[in-house]
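Chemist: how would this look folded up:
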Amino acid sequence: MTTDVGAVLDRMRGVHTGLPHDDGVAVFNRVYIAVTEEVRRRLAAGGFADREAAAELAVRFAGRYLAAVRDDAAGRRPPACWRPLLRLRAHTGIRPLQFAMAGINAHVGHDLPLAVVDTCRATGRGLQDLEGDFDRVGEALTAIEVEVRELLMPGPDLLEAADPLTHLVGSWSLARARDAAWSAARLLWALRGTEDAYGECVSRLDAGVGLIGRLLLTPVGGGCQSSGSTTGAISS
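Modeler: Modelled structure (predicted):
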């Protein structure tokens, strides 16, 4: 399964090819490449209790993001959670950190609980079997999120201009989003035998996460870049 994670990374790098550096999807894609590389490193190091299920989760998780990008490029309607980022990706009044946070919000809030349920179904595991490794994937996300905030947040000389940005990104928490994702996965798992209720729950989850994404992408002024140079996978 680690080979599949490598294939997913190749697909992400393919998404990146040809996109302008400041394109909103490109910004998130760089972040997600870094996250997936970290997950692959931890898989290789034996950092997951159930390596097979963790790799399956990583691949299915990434697949939902890649499917949204593919559908948008093909003129198909992507999930509501991804539409704010995909529609506003070129807006000059939206900062790189907002694009990154909006992508993380869509991916964790909507894609992650669905990927958990899909993984349980595909591997024959129960939901509780994945809880520990769910947390470990979340730890990788959190580690990268800290780096993203440090790299993409305007420096002290731009603090006054960044006040609305500080308010926006400070109102969203990855830790709370992860907790909500696990709660959503538990609900979806409980509803898996009732098609109508399951579908309604997925639809409402998608819409709610999309609403948060639109708020995170509120324009706060253009032309402001990170005060420091970015290095590594996030800026490549």
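
Chemist: C-alpha from now on. contacts and neighbour counts both.
Modeler: Fine.

Chemist: So residue 211, which state does it fall into?
Modeler: Judged by DSSP: H, G, I helix; E, B strand; the rest coil, the three-state class of residue 211 is helix.

Chemist: does the nearest residue to it once chain neighbours are set aside count as helix, strand or coil?
Modeler: Leaving aside its chain neighbours, residue 211 sits nearest to residue 81 (7.4 Å; criterion: C-alpha to C-alpha, 6 or more residues apart in numbering). For residue 81, the secondary structure call by three-state DSSP comes out as coil.

Chemist: and residue 81, how far is that from residue 102?
Modeler: 9 Å (C-alpha to C-alpha, to the nearest Å).

Chemist: what do the two both touch?
Modeler: residue 213 (C-alpha atoms under 8 Å, 6 or more residues apart in numbering).

Chemist: circling back: give me the number of residues near the residue nearest to residue 211?
Modeler: By the criterion of other C-alpha atoms under 10 Å, residue 81 has 27 neighbours.

Chemist: and if you look at the one 3 residues further on?
Modeler: For residue 84, the number of neighbouring residues by other C-alpha under 10 Å comes to 23.

Chemist: residues contacting the residue nearest to residue 211?
Modeler: 106, 110, 206-211, 213.

Chemist: Please generate a structure for the following sequence too, so the two can be compared:
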Amino acid sequence: MARLERFAEFRVPAHGVDDVLARMRTLGDDWPPRDGVAVFNRVYLSVTEEVARRVRLGAFPDLRTASTLAVRFAERYLAAVDAASDGRRTPACWRPLFQYRRHPGVRPLQFALAGINAHIGHDLALALIDSCRALGCEPADLEDEFDRVGDALVTLEERIREELMPGPDLLQVGDPLTHLAGSWSLERARDGAWASARALWALRELPGVAEEFGERLDGAVGLVGRILLTPLPD
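Modeler: Prediction:
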């Protein structure tokens, strides 16, 4: 699959969950708190910590599979950070967040949602393919672990919105931030990632078609991210 192989340049070596957690904590120390990527990093760090906690508690029947998926997933984000830091081109899904990370008119909740959109809408599908290759299996074999990792993400979505949404009233329909936040759903993005992964796996013997599919997925997720980062008035 030409497109998936090309994305390999953004990958970092595979390590364990503790290694990617340590890397995210280091990144958090290097960026100003208001930086848009730092905002997402804090959110994603809490998600990965929760997944790691569930792994340690035995919440996943197959620990090796769950850990592989969690690590391959995190590597996609860390590789995008490395690419941006080195001045290399990031996937289109991540470009809006890196471009607008210091924009004063973008709120913390928008940064968090834009990062989650890129990571779930695009990276999760490719991480599932990465995991299938590493484990020598097919997407259907990882469905339970995929769902359990996804459940950890969904349970944190409400808390993220509550922590980052300013003001006591989250139901102000006329507020632009409320409108933007309500227009995106992590659960729908996760469902889309599963469908995209299955499609990419089915197309693995058709590299040209897979490449086009991957490009369109990347671009579409990037467009949603750009909309989520629309600067808002104070």
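
Chemist: The residue nearest to residue 211 of structure 1 pairs with which position in structure 2?
Modeler: For residue 81 of structure 1, the aligned position in structure 2 is residue 93, judged by TM-score structural alignment.

Chemist: roughly how far apart are residue 229 of structure 2 and residue 160 of structure 2?
Modeler: For residue 229 of structure 2 relative to residue 160 of structure 2 (C-alpha to C-alpha), the value is 17 Å.

Chemist: what about these two, which has more around it?
Modeler: Ranked by neighbour count (other C-alpha under 10 Å), residue 229 of structure 2 and residue 160 place residue 229 first, with 27 against 15.

Chemist: Which residue, other than its chain neighbours, is closest to the more buried one?
Modeler: The shortest distance from residue 229 of structure 2 to any non-neighbouring residue, by C-alpha to C-alpha, 6+ apart, is to residue 110 (5.7 Å).

Chemist: How about the contacts made by the alignment partner in structure 1 of the one you found?
Modeler: Per TM-score structural alignment, the equivalent position to residue 110 of structure 2 in structure 1 is residue 98. Neighbouring residues of residue 98 of structure 1 by C-alpha under 8 Å, 6+ apart: 165, 169, 216-217.

Chemist: of the residues you listed, closest to residue 94 of structure 1?
Modeler: residue 217 (6.3 Å; C-alpha to C-alpha).

Chemist: Could you double-check that that closest one lies in contact with residue 94?
Modeler: Yes - proximity of residue 217 of structure 1 to residue 94 meets the contact threshold set by C-alpha atoms under 8 Å, at 6.3 Å.

Chemist: gap between the residue of structure 2 most remote from its centre and residue 180 of structure 2?
Modeler: Distance to the chain centre peaks in structure 2 at residue 174, reaching 28.6 Å (criterion: C-alpha atoms, centre = their mean). Applying C-alpha to C-alpha, the value for residue 174 of structure 2 to residue 180 of structure 2 is 11 Å.

Chemist: so where does residue 183 of structure 1 fall, helix or strand?
Modeler: helix 174-190 (DSSP states H and E).

Chemist: So which bit of structure 2 is that helix matched to?
Modeler: Residues 186-202 of structure 2 are where helix 174-190 of structure 1 lands, counting by TM-score structural alignment.
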